[in-house]
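Peer 1: Structure here, sequence nowhere to be found:
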């Protein structure tokens, strides 16, 4: 009888411990963060004004600020005032892998939400809407995309822009000689050095590298634009609780007006490190997405 009592007590204690361990019912990223005490943000080094390094090599930008709000929501939900934040650099070629394999918990950059990418990662509600455009030197004599036929051009490796440009080149038989930069800074440098006639990328990213160049007047962005995919914050797939928290945070910012305030700060006022103003007003499409947030990719 005594043995039965001891067994019952042991079983009860085990149940209590198991219940305590799972009382919060955490899963996925939230469970990982709770157990490690750290949330890891992925950042870009030259995706102005979304995620880039300031004069002190600290990651800053619009997407970094949005992720900062997510961190605060995680801290509150988990009751972790001492939650640590780690920063891990990513680029166009590594970002999906580092999110998918758990190295990065949430990527705070300029990543487009695409159906193909959803097979590897998940996305928040849209945070920006871009268009593909061309950047050239003002002394290149290039006035329109037609002037680029047969010329060397550059695009950043691992981007949806790269996929688009390859298809455009093939479909329209442009004869472009396409090279790839490892990041936006390198792609821009190829144009600056005259090794590429033009750089195709999202309009806002081109505006960012142009504004932060030594002499912005040396470069121009062509008027012609092509439809691109919406940007979003990126995290691991099949993690509904974390996605719900991220989306709830972003939608709350949109409804409160804080999202618009952050947009104004990074797109329409002087920003570090050189206090340059991108003068990039919010598009009508983004205004629509603020009123009716969506995590849908272009079909």
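Peer 2: Sure, I can see it. These numbers were taken from a predicted model, which means no experiment stands behind them.
Peer 1: alpha carbons only for contacts and neighbour counts from here, please
Peer 2: Will do.
Peer 1: What segments of the chain are helices?
Peer 2: Taking DSSP state H to define them, one finds helices in the chain at 2-21, 28-36, 62-78, 95-100, 160-171, 184-192, 203-211, 240-256, 258-267, 284-291.
Peer 1: Put this next to the previous one:
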């Protein structure tokens, strides 16, 4: 069974909660009328929001914050506000907030100025680096060792953009940058040897590693 190491890549990311920038008043009015808070959760952003197979629903730090938010909204409106969960991906989370399919995304979304043009963000509640996860027996020990290797990142994330940008600048010269559709597929690609290193936030990589049957 493979064991995994985390290789630090020096970009600090700030995680926030995300809501609509243009429909805040209408959103609050709708929540008050319907008694429902429509929330987007990722399925594989451990430890923030993920599906626990034991209970078959979303759990995690951001999920806990969601129910605290619903409680505060209940107090504000003087009525019970229920959480209505929606599954989002890195690719769909911002469009689903922007087009009002959901009221807020509660996960591990990094603030960027580009994203703030279409959605609004809460105060920052978590900082994390962009890092790489590699098998423990991998020859990759430093950033320089990424040269000639196949690197993976999730579509629609700042992590993927960071490694693409730094590769373009010549910080390292990978053989290939592979785009995956989520953290679980990325981790599977790493475990099966389709990629040599998988990149996302350090906190998320720690979650993926600890969930594995042999995380050390």
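Peer 2: That came in fine, so what should we check first? Note that the structure is predicted; figures quoted are calculated from it, not measured.
Peer 1: and residue 45 of the first structure, which of the helices of the first structure is closest to it?
Peer 2: Among the helices of the first structure, helix 184-192 comes nearest to residue 45 of the first structure, with 8.7 Å by CA to CA.
Peer 1: just checking, what packs against the closest one?
Peer 2: For helix 184-192 of the first structure, the packing partners by 3 or more CA pairs under 8 Å, 6 or more residues apart in numbering; DSSP states H and E come out as strand 46-47, strand 128-137, strand 152-156, strand 198-202, helix 203-211.
Peer 1: sorry, back to before: redo the helices of the first structure as JSON lines? Include distance to residue 230 of the first structure and mean neighbour count.
Peer 2: What follows is these, written out as JSON lines (distance: least, CA to CA, whole Å; neighbours: other CA atoms under 10 Å):
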{"stretch": "helix 2-21", "distance to residue 230 of the first structure": "39", "mean neighbour count": "11"}
{"stretch": "helix 28-36", "distance to residue 230 of the first structure": "24", "mean neighbour count": "16"}
{"stretch": "helix 62-78", "distance to residue 230 of the first structure": "13", "mean neighbour count": "19"}
{"stretch": "helix 95-100", "distance to residue 230 of the first structure": "16", "mean neighbour count": "21"}
{"stretch": "helix 160-171", "distance to residue 230 of the first structure": "11", "mean neighbour count": "15"}
{"stretch": "helix 184-192", "distance to residue 230 of the first structure": "18", "mean neighbour count": "21"}
{"stretch": "helix 203-211", "distance to residue 230 of the first structure": "12", "mean neighbour count": "22"}
{"stretch": "helix 240-256", "distance to residue 230 of the first structure": "15", "mean neighbour count": "18"}
{"stretch": "helix 258-267", "distance to residue 230 of the first structure": "15", "mean neighbour count": "18"}
{"stretch": "helix 284-291", "distance to residue 230 of the first structure": "9", "mean neighbour count": "14"}
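Peer 1: These: which one's closest to residue 120 of the first structure?
Peer 2: helix 95-100 (6.4 Å).
Peer 1: Quick one: average offset of the closest one versus the second structure, please.
Peer 2: Compared with the second structure after the fit, helix 95-100 of the first structure shows a mean deviation of 0.5 Å (mean CA distance after the TM-score superposition for the first structure).
Peer 1: What residues in the second structure pair up with that helix?
Peer 2: Mapping helix 95-100 of the first structure onto the second structure (TM-score structural alignment) gives residues 93-98.
Peer 1: which residues touch the matching stretch?
Peer 2: 18-21, 40, 88, 102-105, 115, 118-119 (CA atoms under 8 Å, 6 or more residues apart in numbering).
Peer 1: I would like a ChimeraX command selecting only the buried ones among those, please.
Peer 2: Selection of the buried residues among these in ChimeraX, burial being defined by 16 or more other CA atoms under 10 Å:
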select :18,19,20,40,88,102,103,104,105,118,119
